[in-house]
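In: Got a predicted model here, sequence first, then my questions.
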Amino acid sequence: MHFFEYKDGQLFAEGVPAAELARKFGTPLYVYSAATLRRHFEAFDSAFAGVPHLTCYSVKANSNLSLLSLLKDCGAGMDIVSGGELHRALTAGVSPDKIVYSGVGKRADEMRQALAAGILMFNVESAAELELLSAIATDMGKTARISLRINPDVDPKTHPYISTGMKKNKFGLDIESSLATYQRAMALPGIEPIGIDCHIGSQLTSLDPFLEALDRIMRFHERLSGLGLKITHLDLGGGLGIPYNDEEPPHPTEFGEALVKVLKDHPMTVILEPGRVIAGNSGILLTEVVYTKKTPTKDFIIVDAGMNDLVRPSLYGSFHAIREVEPKGRPDVDVDVVGPICESGDFLAKDRNIPAVEQGELLAVFSAGAYGFTMSSNYNSRPRAAEVLVDGDKVTLARRRETLDDLIALEKN
């Protein structure tokens, strides 16, 4: 569910007409719904009420400070994968003891930054990372609470670029080598192993991969208990999918019930790391039609949003619904919706049936709240889009549009 609805013949973001936002802030423009963010967080978080848990929003999905602050006020912790994301979470007022640090390539300076902040836990992904973290923590007189990210070799049945829990993926440690690495962690100075971490992929539309991975992790937990290691935190990652088109992913309540059934008798705090399921359908991308173009073989709608603004269709072949902001009742046409970037791979949709539109009209690209702005770039020296947050009839400019001077501010002439 989301709060982007048509009323009186035009698209509204909560209580504000989308066309009004485009006129005021320009396009391309990311528009986020505060009510949707709150609803999605509460729906996910409440699904795990049956066990001690901490819902750590995955910052990489959408890292705008206004959104992080809103989710913090809802009770969210944060899952981070860089020093920059840690800085954002702390700036948004998130308590360090509600932050977990994932990622395969943590640098020494990032480890120091996180240790100084006093985060809850590092999700360690290699033996080499563990050794470096021990040395840094010991040098700082700190203790690093850690889990090891276990790769359970489960096929999540998702796009290969967002699959993370198979042997061929770069993430985590296989179960057998993990046992020896936990024993090493128990002996290292400056290290306190408290958790197990597992994340198998993103945009999962079935519970089966989650449950298969959980079964393997719980059997591994028994082996750790046999070593005398007390695990207090079980990090199950994120990955629950959303409906972009005709997908039917499990509802968070169904997801929670299935996991709570397995975990309710185990005295551990469960950590969840949802990102897309919270932010994905909380945002749209508004774009203006610059030209329409007919060729002997293809019709095009050329818009002012390109792959630098929303790369998912080009990168993953992803589907995003595209709709008129102010429908005119024209018949559908078969078109490619493309941007201004000098690449044939610059498209928002291919061979899509949408109503015919004219130059100067507005389109809305739906399900753009996750991995939209955070993956955007300045390719072709294009300033990045503005972002606004709508809360009822209140509109906050969450990030101003970049200027041409911003593009060159860090460069030497």
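Out: Yep, it's here. Numbering: from 1, shown residues only.
In: From now on I want contacts and neighbour counts done on CA atoms only, so please keep to that.
Out: Will do.
In: The longest helix seen in the chain: what's the following helix or strand?
Out: When the chain is parsed with DSSP state H, its longest helix is helix 208-226. The helix or strand immediately downstream of helix 208-226 is strand 233-235, counting by DSSP states H and E.
In: so what's the residue nearest the centre of the chain up against?
Out: Centroid-nearest residue in the chain, with CA atoms, centre = their mean: A61, separated by 2.1 Å. The contact partners of A61, taken as CA atoms under 8 Å, 6 or more residues apart in numbering, are G275, R276, A279, G280, G369, A370, Y371, G372, T374.
In: could you redo the last one with a cut-off of 6 Å?
Out: Taking CA atoms under 6 Å, 6 or more residues apart in numbering, we find A61 in contact with G275, A370, Y371.
In: in the longest helix of the chain, what's buried?
Out: Across helix 208-226, burial judged by 16 or more other CA atoms under 10 Å covers P209, F210, L211, A213, L214, R216, I217, M218, F220, H221, L224.
In: Let's see which of the contacts of A61 end up in strands.
Out: Of the contacts of A61, none are assigned to strands by DSSP state E.
In: how much space is there between E247 and Q203?
Out: Distance, E247 to Q203, by CA to CA, to the nearest Å: 10 Å.
In: likewise F210?
Out: Distance, F210 to Q203, by CA to CA: 12 Å.
In: what does I150 give?
Out: On the measure of CA to CA, I150 and Q203 end up 19 Å apart.
In: between these two, who's got more neighbours?
Out: I150 (29 against 23; other CA atoms under 10 Å).
In: What lies in contact with the strand or helix carrying that one?
Out: I150 is part of strand 144-151, with elements assigned from DSSP H and E. Residues outside strand 144-151 that contact it (CA under 6 Å, 6+ apart) are 121-125, 165, 172-174, 190-198.
In: List the buried residues of that strand.
Out: A144, R145, I146, S147, L148, R149, I150, N151.
In: Second structure follows, compare the two:
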Amino acid sequence: MRAAFFFLEQAMPPEAGFSTFAGVELAALGEREGTPLYVYSAPAIRARVRALQAALHGLDAGICYAVKANGNGAVLRLLAGEGAGADIVSGGELQRALRAGIPAERIVFSGVGKSDAEIAMALRAGIARFNVESGAELDAIQRIAARNHAVARASVRINPDVDARTHAKISTGKAENKFGVSIAEARGWFDAKAQWTNVRLDGLHMHIGSQLLSLDPVREALRRMAAFWRDLEAAGHAIASIDVGGGLGVRYREGEQAPDAGEYVAAIREALAGFKGRILVEPGRWLVAEAGLLLSRVLLEKQGDARRFLVLDAAMNDLLRPSLYEAWHDIVRIGDNAGRERIGYDVVGPVCETGDTFASARALPRCRAGDLVAILGAGAYGASMASTYNSRPLAAEVLVDDGRYALVRKRQTFDEMIAGERPATDWITA
């Protein structure tokens, strides 16, 4: 798997420094657009989606990008232009996908808690199918579809009870996780599907977790899903779609090795040999994580009694993963680092939380106030999980491509951040 800094143009070790991203000078970009700033490489995203498409060649298969990874409209439009569909988990993500030009017939709706309003919205839009996660949801889809004189296509999300060997907070395929239903319960749904007259139950779905660095759990989950598909067909239940989910991991740090698209698809081909229906895959992180970085400026160095701190203008509200998951991101100083001594820093933000820490005891070239650093591998679950905690407006986002860039989300102003707030002057009795 390529290193997190692969798409930075200079193919040199981190201590030598970086200066450009997709042909754009990062120092000039930071000066012009300010920091913190999310920067996404269009060539890197295109390369990933095309690699997956090439691996899937010859299969009746579709890519449904997991919008939750990065829902920026420009990123979605880029992926739509490459022929990708969308995997959504909310009504808001549905609207984002549609506005970006992703056809409804290439959209699947996952998630354990779809509201009646969201189900109705998706039915009106004409999405490809619902990935159903509970009996209550199946009943709700039936009720809403009947009321709207519609027929909803649906897949059962099975929980194969497979340990994804990833962080506990992003593992979704074990029996104790909230996602999906057991194979036994799913079998009961198919046997009784005649009672849901407005739901065409003809698909299977699974997703065992995120940031999967080994294909062994994937193979085991695929094996269990394939066995269930064959059992269902033997019992007379035609299966038109098998959605194998997403979760393919990326390289965040030295020593990590993630599968490539070819290895991943080979596992799918082997498990689903003989399947005549449509196969769907739901990559998110794998398509965009390594294509993005968070550009930040050093505010100051601080020598504590026990630690040396490098304080950035980016914070946990901008990039939550290190605080939430103890996630590692490579951090590099922008510019020429030749001859600079290396210092062990705790790299932190200005938010009033001890958890506002990007890295501990991280060796970096000596940094001074005003220097730029890039937090790499930040294209997924970065801006999409950001907040305005500590009343910090949301960062700007840019897309870079062949020496040029476009501002794809302007920096939020303070007035925009508080625009929805009102004084308590108009009191209403409920």
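Out: Nice, thanks for sending it over. In this text the structure is predicted, and so the values were computed from the model without any measurement.
In: Work out the TM-score between the chains.
Out: Laid over one another, the chains give 0.98 as their TM-score (TM-score structural alignment, normalised by the length of the first structure), with 413 aligned residues with a CA RMSD of 1.2 Å.
In: quick revisit: can you name the residues of the second structure that the strand holding I150 of the first structure overlays?
Out: The counterpart of strand 144-151 of the first structure in the second structure, using TM-score structural alignment, spans residues 152-159.
In: hey, where'd the strands end up in the stretch 51-200 of the second structure?
Out: For the stretch 51-200 of the second structure, the strands defined by DSSP state E, counting those that start in this stretch occupy 61-66, 85-88, 107-109, 129-132, 152-157, 199-205.
In: Next, count neighbours for the aligned residue in the second structure for P313 of the first structure.
Out: Using TM-score structural alignment, the equivalent of P313 of the first structure in the second structure is P322. P322 of the second structure has 16 neighbours, counted by other CA under 10 Å.
In: thinking again about what came up before, relative to the second structure, which residues correspond to the longest helix of the first structure?
Out: Here helix 208-226 of the first structure aligns to the second structure at residues 216-234, judged by TM-score structural alignment.
In: cool, stretch 286-293 of the first structure as well?
Out: Against the second structure, stretch 286-293 of the first structure falls on residues 295-302 (TM-score structural alignment).
In: quick one: that stretch to the first structure mean distance?
Out: In the superposition with the first structure, the average deviation recorded for stretch 295-302 of the second structure is 0.3 Å (mean CA distance after the TM-score superposition for the first structure).
In: Pull out the buried positions in that stretch.
Out: L295, S296, R297, V298, L299, E301.
In: again, but for stretch 163-172 of the second structure
Out: In stretch 163-172 of the second structure, counting by 16+ other CA under 10 Å, buried: D163, A164, R165, T166, I170, S171, T172.
In: circling back: neighbour-wise, which one of the contacts of A61 of the first structure leads?
Out: G275 (28 neighbours).
In: What lines up with that residue in the second structure?
Out: Under the alignment by TM-score structural alignment, G275 of the first structure pairs with G284 in the second structure.
In: Would you mind giving the residues in the first structure matched to stretch 92-108 of the second structure?
Out: Against the first structure, stretch 92-108 of the second structure falls on residues 84-100 (TM-score structural alignment).
In: Mind listing residues that contact the matching stretch?
Out: L65, S69, K72, G77, M78, D79, G118, I119, L120, M121, F122.
In: run the last query once more with 7 Å
Out: For stretch 84-100 of the first structure, contacts defined as CA atoms under 7 Å, 6 or more residues apart in numbering pick out 59, 65, 68-69, 72, 77-80, 117-122.
In: Downstream of the longest strand along the second structure, the next helix or strand is which one?
Out: Assignment by DSSP E gives strand 292-303 as the longest strand of the second structure. Downstream of strand 292-303 of the second structure, the next assigned helix or strand under DSSP H and E is strand 308-312.
In: any idea how far H207 of the second structure is from the match of G275 of the first structure?
Out: When distance is defined by CA to CA, G284 of the second structure is 12 Å away from H207 of the second structure.
In: Leaving out the residues flanking it, which one is nearest to H53 of the first structure?
Out: V270 (4.4 Å; CA to CA, 6 or more residues apart in numbering).
In: check which helix or strand covers that neighbour.
Out: With DSSP H and E as criterion, V270 of the first structure is part of strand 269-272.
In: helices or strands up against that strand?
Out: Judged by 3 or more CA pairs under 7 Å, 6 or more residues apart in numbering; DSSP states H and E, strand 269-272 of the first structure is in contact with strand 53-58, strand 233-235.
In: Is it possible to get TSV of those that adds distance to L397 of the first structure and mean neighbour count?
Out: Listed next are those as TSV, based on distance: least, CA to CA, whole Å; neighbours: other CA atoms under 10 Å:
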stretch	distance to L397 of the first structure	mean neighbour count
strand 53-58	22	25
strand 233-235	34	24
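In: can I get the ones you listed in TSV with distance to A386 of the first structure?
Out: TSV is the format used below for these (distance: least, CA to CA, whole Å):
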stretch	distance to A386 of the first structure
strand 53-58	21
strand 233-235	34
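In: now the longest helix of the first structure, how far from the centre of its chain.
Out: Centroid separation between helix 208-226 of the first structure and its chain, computed with CA atoms, centre = their mean, to the nearest Å, is 25 Å.
In: Mean distance of that helix to its aligned residues in the second structure, please.
Out: Mean for helix 208-226 of the first structure is 1.0 Å (mean CA distance after the TM-score superposition for the first structure).
In: Reformat the buried residues of stretch 295-302 of the second structure into JSON lines and put distance to L56 of the second structure next to each item.
Out: Shown next, in JSON lines, are these (distance: CA to CA, whole Å):
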{"residue": "L295", "distance to L56 of the second structure": "34"}
{"residue": "S296", "distance to L56 of the second structure": "38"}
{"residue": "R297", "distance to L56 of the second structure": "41"}
{"residue": "V298", "distance to L56 of the second structure": "44"}
{"residue": "L299", "distance to L56 of the second structure": "46"}
{"residue": "E301", "distance to L56 of the second structure": "49"}
